[in-house]
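> Sequence first, then the predicted structure:
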Amino acid sequence: MIDATLVIAAYNAEATLSRSIQSALAQTGIRPEIIIVDDASQDQTACKARTFPGVQVDRLIRNGGPAAARNRALELATAEWIAILDADDTTRPDRLSNMIRLAKQTGADVVLGNFVPVTPDGSAVEGSAFLSETDVTDGTLLSLEDYVARNMVRHDAPSLGYLKPLFRKSFLDREGLQYDETLRNGEDCHLIFEALAKGAKVVVSMSPDYLYCVRPGSVSHRANPDHIQSLINADTRFLNKYQDSLSARTKMLFAQRRTALTDMMRSEQAISALKNRDLRRILSIFAARPRTAIKVSRQMTEAVAKRLKRRNVF
């Protein structure tokens, strides 16, 4: 009997996919089903996936983003528990058995798993898990207010939206929930917003057994402003859909989140304009939202400091 389905949405992932699949196959204490959905890759991702016996591989005709690929995998999944694994990440062998055990102990419909940032060679980054016991404790039950409050795009608190989830499939099916395919990032977070609004019991697993690959960054690697706008639009649709059942505090938190997302979007637009030496665009953005200039200055200073630190300048 299959205990859990591991879903891997993959796009141009031939270089990293094998390690992810191997870690999925190595799960202990359960019998896993592994479904790879190739999001219309332009490389040999699907061919690489098909070299693993027993792994189910599907391929989208058009590139739809991770949400579309995961929705296809949800359609194909047969297990009661569904776990998300990115194509460049890996997972420790006991992760799913531990998360399922916690879900059964707490009656959870969703378990959010802690992770350790690692370099491509598997070395821990800064040697610590994403969440510490000072942030949240193991088995903590989250309300919608709690979850929105912990997804405010702030630098001083870890965002729970980064945690990779385990879903109870029967809950998703009963409530008709799936990923928002307009989103190219934040899709897990928004599905959990929906689940909480539908009454899901969501808990946190503090075991840092998901290995999140962090590749060397650069000042040139920025968030896509269009993707941020899609998040803002998705938040608006969520508020309109559930406005009669949301608390005043939840609505206030979403308003704060919108402000933070808008600030981020304007900052990314300004940085893009700086790179293109588009002075008129820069002035237009700063005039419309003056605090963007402060945010951009801080971001660029932090980016330069990180680059100097990597070079051991100080």
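Great, that's in hand.
> C-alpha only now, for contacts and for neighbours.
Fine.
> got the contact list for the helix or strand containing Glu145?
If you go by DSSP states H and E, Glu145 is part of helix 144-149. Outside of helix 144-149, the residues within contact range by CA atoms under 8 Å, 6 or more residues apart in numbering are Leu160, Phe193, Leu196, Ala197, Arg249, Thr250, Leu253, Phe254.
> Put this next to the first one:
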Amino acid sequence: MPDVSFLIAAFNAEHTLEAAVASALAQRDVTVEVIIVDDVSRDGTLSKARELARNEPRLEVLAQQRNMGPAAARNRALATARGDWIAILDADDYLAPERSRTLVALAQERGSQIVADNLVRFRDDAPEIVWPLLPQRHDDVPYDVDLVDYLNCNRMTGGDSTLGYLKPMFSGEFLRENGVIYEEGLHIGEDFNFVLKALCAGARFTIAPHTFYFYRAVTGSLSRRLSAADIERLAAANDSLLDERRMEPGLRRAAAAYRRAAWDLAAYCEFRAAVGQRQWRAALERATAPRLWGTMAQMLAHAARRKRAQRLAAGQAMGAQRRHQQG
């Protein structure tokens, strides 16, 4: 029984898969297994996965018969996983070698069923430029996130941070006992919904200040091609987990604010689609909604913050390079 099972849903990841797998197999002071599920890739991903597994007993490769999306692929891997801890790893990301050991120790110390670290993003075309997803905290210590925190920090517009992008580790026993699986009908936000299910089942979620997960920012990724239908489907799936009749007031307010932000973003996507398709009458009708302009302002502010973070990271990388050359 391995300590950690890594689940990798792979689609057209021929050029990045090897680095992801190598980083999982190189985890220190823990035993691991890696389960790759190829989601009918159109490139050489499946062949690459089988090549990596040829002389590696810790690596298992499964192949979907039809493309069903990352949620279905992760569910298939989850059904196979034997580890005490379940870790999600995207096929184009990679991990620091001490990540699993550190997070498992923290989870055991705090009695947590979910544990995650901050992640650092890097540009696909400039891997030396990295910046953290979550803002740095002054106390720099682990902290817990409950349902209210999780909803408030993941509003689709206006949230102060995006915990749904984190790649947590989960207690395998907790997931199995509570029947927590991925919602396969979701095309976006499946990781967020998965964590929400675990929190609704009573899991304790702890976040460490470390940055052990490296997230590749790929231009044109699925998460950036939002549609109103996908957003509405995610909001409905999340609503089904939250019984408002039994909510305490704080949770009820957080759920309502999350839902309102989802509707705002769906309305923005409809407006953007109408403009892109030159449906000017439909675009004009949507433009009369006062909340649309607030949503656009929030998204522009978020984009500006993200660009500032990238510029700062680029400046730091250049400064480090100059110091290295001078030294």
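Yep, it's here. As the structure is a computational prediction, the values presented were derived from the model and not from experiment.
> Any idea what the TM-score comes out to?
After superposition, the two chains reach a TM-score (TM-score structural alignment, normalised by the length of the first structure) of 0.88; 303 aligned residues with a CA RMSD of 2.6 Å.
> Shouldn't Ile35 of the second structure be within a strand?
Yes. Using DSSP: H, G, I helix; E, B strand; the rest coil, the assignment for Ile35 of the second structure is a strand.
> Helices - which of the contacts of helix 144-149 of the first structure land there?
Here DSSP state H is the test, and the contacts of helix 144-149 of the first structure give Phe193, Leu196, Ala197, Arg249, Thr250, Leu253, Phe254 as lying in helices.
> Need the buried ones from the residues you listed selected in PyMOL.
Those of those that count as buried under 16 or more other CA atoms under 10 Å are selected in PyMOL with:
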select buried, resi 193+196+197+250+253+254
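> Reformat the ones in helices among the contacts of helix 144-149 of the first structure as TSV; add distance to Thr16 of the first structure.
Shown next, in TSV, are those (distance: CA to CA, whole Å):
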residue	distance to Thr16 of the first structure
Phe193	30
Leu196	33
Ala197	35
Arg249	42
Thr250	39
Leu253	37
Phe254	36
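> Which helix runs longest in the second structure?
The second structure, longest helix under DSSP H: helix 290-326.
> what comes up buried for that one?
Neighbour-count burial for helix 290-326 of the second structure [16+ other CA under 10 Å]: Leu292, Thr295, Met299, His302, Ala309, Gln310, Ala313, Ala314, Gln316.
> repeat for stretch 140-150 of the first structure
The neighbour-count check on stretch 140-150 of the first structure (16+ other CA under 10 Å) flags Leu141, Ser143, Leu144, Glu145, Tyr147, Val148, Ala149, Arg150 as buried.
> what range in the second structure matches that stretch?
The aligned range for stretch 140-150 of the first structure in the second structure is 143-153, by TM-score structural alignment.
> tell me how far the ends of that stretch are from each other?
Counting by CA to CA, to the nearest Å, you get 14 Å between the two ends of stretch 143-153 of the second structure.
> before we move on, the earlier item: which of the buried residues of helix 290-326 of the second structure lies closest to Asp3 of the second structure?
Of all those, Asp3 of the second structure sits closest to Ala313, with 34.6 Å by CA to CA.
> Quick check, that closest one in contact with Pro132.
No. Ala313 of the second structure lies out of contact with Pro132 (CA atoms under 8 Å); the separation is 9.3 Å.
> ok now stretch 274-281 of the first structure, how far from the chain's centre?
31 Å (CA atoms, centre = their mean, to the nearest Å).
> what does stretch 167-179 of the second structure give?
16 Å.
> Buried ones in that stretch, by neighbour count?
Buried-residue list, stretch 167-179 of the second structure, by 16+ other CA under 10 Å: Lys167, Pro168, Met169, Phe170, Ser171, Gly172, Phe174, Leu175.
> same deal with stretch 124-138 of the second structure?
In stretch 124-138 of the second structure, counting by 16+ other CA under 10 Å, buried: Ile129, Val130, Trp131, Pro132, Leu133, Leu134.
> State whether the second one is indeed within a strand.
Yes. Counting by three-state DSSP, Val130 of the second structure is located in a strand.
> how close does it get to Ala96 of the second structure?
Look at Val130 of the second structure and Ala96 of the second structure: by CA to CA, they are 14 Å apart.
> Mind checking what secondary structure Asp139 of the second structure has?
coil.
> same for the longest strand seen in the first structure, what does it pack against?
In the first structure, with assignment by DSSP state E, the single longest strand is strand 202-213. With contacts defined as 3 or more CA pairs under 8 Å, 6 or more residues apart in numbering; DSSP states H and E, the packing partners of strand 202-213 of the first structure are strand 90-91, helix 95-106, strand 110-118, strand 141-142.
> residue ranges for the strands of the stretch 151-300 of the first structure, please.
Counting by DSSP state E, counting those that start in this stretch, the stretch 151-300 of the first structure has strands at residues 164-168, 202-213.
> Reformat these as CSV; add distance to Thr259 of the first structure.
Shown next, in CSV, are these (distance: least, CA to CA, whole Å):
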stretch, distance to Thr259 of the first structure
strand 164-168, 25
strand 202-213, 26
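> how about those strands, which one is nearest Asp180 of the first structure?
That would be strand 164-168 among the strands of the stretch 151-300 of the first structure, by CA to CA, at 15.5 Å.
> contacts for the closest one?
Strand 164-168 of the first structure is contacted from outside by 80-85, 99, 109-114, 188, 210, using CA under 8 Å, 6+ apart.
> So Asp2 of the first structure: helix, strand or coil?
No Asp there; residue 2 of the first structure is Ile. coil.
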